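Peer 1: Have a look; sequence and predicted model below, questions after that.
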Amino acid sequence: MGSNYTLKDAPEHIIRDLIEREYPNDGDVHSRNALYLLRCRHSSSREAIKREVVRGEDSYYDSPPSWIDKAFDADRLYYVGRYSGDVRERILKHCRGTGANFTGIFPPVEIVTIKWIPGSEDTDERERKLANQIQESSENNGYSAYVYQF
């Protein structure tokens, strides 16, 4: 699935350079859609996860989203996303904890893949297929995975 890089504590310019080198977009960074898959760090404490959820989103205070328990029970965590624009900046937002609630709670540790998609293709369908592939692969290899997709 492409090269994997540890993102924890990596300087932003290093992440940008790695994306440009390993996942080149043959043209302008704004010219095509990108589908990306991030492996995220798991927390060992369900209560720590719930504290992060409460701290990050007031609306979760009484009932955290169902994906919290699913994520906690999984052996591996992934975030699949799509973006039309500068995907480097989007991934950096995830690394900073501001890209999505999920990556704010479970920070990305690896870029598993970035796939450039021509603007006319259905990115929703490709996102679902990628999430399903990861789920099937994990089951076939004896571990559980939770793939979050918005």
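Peer 2: Nice, thanks for sending it over.

Peer 1: CA only for contacts and neighbour counts going forward, please
Peer 2: Fine.

Peer 1: And the strands in the protein?
Peer 2: Assigned by DSSP state E, the chain shows strands spanning 33-40, 76-84, 108-117, 145-149.

Peer 1: can I assume Gly97 is in contact with Val109?
Peer 2: No. Between Gly97 and Val109 there is no contact under C-alpha atoms under 8 Å: 11.8 Å.

Peer 1: Can you name the residues that contact Val53?
Peer 2: The neighbourhood of Val53, defined by C-alpha atoms under 8 Å, 6 or more residues apart in numbering, consists of Tyr60, Tyr61, Pro64, Asn101, Ile105.

Peer 1: Return the list of helices and strands in contact with the biggest helix by length in the chain.
Peer 2: Counting residues, the longest helix in the chain under DSSP state H turns out to be helix 123-140. Judged by 3 or more C-alpha pairs under 8 Å, 6 or more residues apart in numbering; DSSP states H and E, the packing partners of helix 123-140 are strand 33-40, strand 76-84, strand 145-149.

Peer 1: ok, structure two:
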Amino acid sequence: MKEFSNGLVDKTEAVYVLECQWKTVSQRVAREELRLQNDVSWVGEAQKNQRLVYVGVSTDVPSRLLKHSLGRGAGANFTQMFPPTRLLSIQWFKHESDAYRAEELTADILREETHSGVYISQPG
């Protein structure tokens, strides 16, 4: 956490929401792309939807977004398979625990409020 000279505290944890690119990927290709992981059933589940959204937490949002956009070997498994196309929102928090709670709540709210055809992914 960074403190400015005027006593204000910089919020250092961010919850971000990304819209990701839809594409068709076979289970075989998914396993190869994700270094032969056995369980990639979520790829098929995501492909049943028209819109893909990823919710994550980071202390360095620009660096994390770059990793997500690089694809192979960087970022989350989800964004390796479905690259991000735009940043939908970002919220800042002072404490890591608050950010992780907010990440889960954000994903839950998005799942409840979105219509069918939207797949919400989050780490863990």
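Peer 2: Looks like it came in fine. Remember, it's a predicted structure, so these values are computed and weren't measured experimentally.

Peer 1: Work out the TM-score between the chains.
Peer 2: The TM-score (TM-score structural alignment, normalised by the length of structure 2) is 0.79; 114 aligned residues with a C-alpha RMSD of 2.1 Å.

Peer 1: sorry, back to before: can you tell me which of the strands of structure 1 is nearest to His13 of structure 1?
Peer 2: Taking C-alpha to C-alpha, strand 108-117 is the member of the strands of structure 1 nearest to His13 of structure 1, at 14.9 Å.

Peer 1: what range in structure 2 does the closest one sit on?
Peer 2: Taking TM-score structural alignment as the measure, structure 2 aligns residues 84-93 with strand 108-117 of structure 1.

Peer 1: The matching stretch: average distance to aligned residues in structure 1?
Peer 2: On superposition with structure 1, the mean distance recorded for stretch 84-93 of structure 2 (mean C-alpha distance after the TM-score superposition for structure 1) is 0.6 Å.

Peer 1: Just the buried positions in that stretch, please.
Peer 2: Going by neighbour count (16 or more other C-alpha atoms under 10 Å), the buried part of stretch 84-93 of structure 2 is Pro84, Trp92, Phe93.

Peer 1: what does it contact?
Peer 2: Residues outside stretch 84-93 of structure 2 that contact it (C-alpha under 8 Å, 6+ apart): 11-21, 68-69, 99.

Peer 1: Quick check: the two most widely separated of those?
Peer 2: Lys11 and Gln21 (29.7 Å).

Peer 1: how much space between the residue nearest the centre of structure 1 and Asp28 of structure 1?
Peer 2: A centroid search over structure 1 (C-alpha atoms, centre = their mean) returns Tyr79, at 2.8 Å, as the residue closest to the centre. Per C-alpha to C-alpha, to the nearest Å, Tyr79 of structure 1 is found 25 Å from Asp28 of structure 1.

Peer 1: ok, of the contacts of Val53 of structure 1, which come out buried?
Peer 2: Looking at those with 16+ other C-alpha under 10 Å, the buried ones turn out to be Pro64, Ile105.

Peer 1: preserved in structure 2, out of the contacts of Val53 of structure 1?
Peer 2: Contacts conserved in structure 2 for the contacts of Val53 of structure 1, counting by both residues aligned by TM-score structural alignment, their matches' C-alpha atoms under 8 Å: Ile105.

Peer 1: Is it possible to get CSV of the contacts of Val53 of structure 1 that adds distance to Glu89 of structure 1?
Peer 2: As requested, these are arranged in CSV below (distance: C-alpha to C-alpha, whole Å):
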residue, distance to Glu89 of structure 1
Tyr60, 27
Tyr61, 30
Pro64, 28
Asn101, 17
Ile105, 19
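
Peer 1: From the contacts of Val53 of structure 1, pick the one nearest Asn132 of structure 1.
Peer 2: Using C-alpha to C-alpha, Asn101 is the member of these that lies nearest Asn132 of structure 1, at 21.2 Å.

Peer 1: Test my guess that that closest one contacts Gly56.
Peer 2: Yes. Shown here, Asn101 of structure 1 and Gly56 form a contact pair, counting by C-alpha under 8 Å, at 7.4 Å.

Peer 1: What does Val17 of structure 2 correspond to in structure 1?
Peer 2: If you follow Val17 of structure 2 across to structure 1 using TM-score structural alignment, you land on Leu37.
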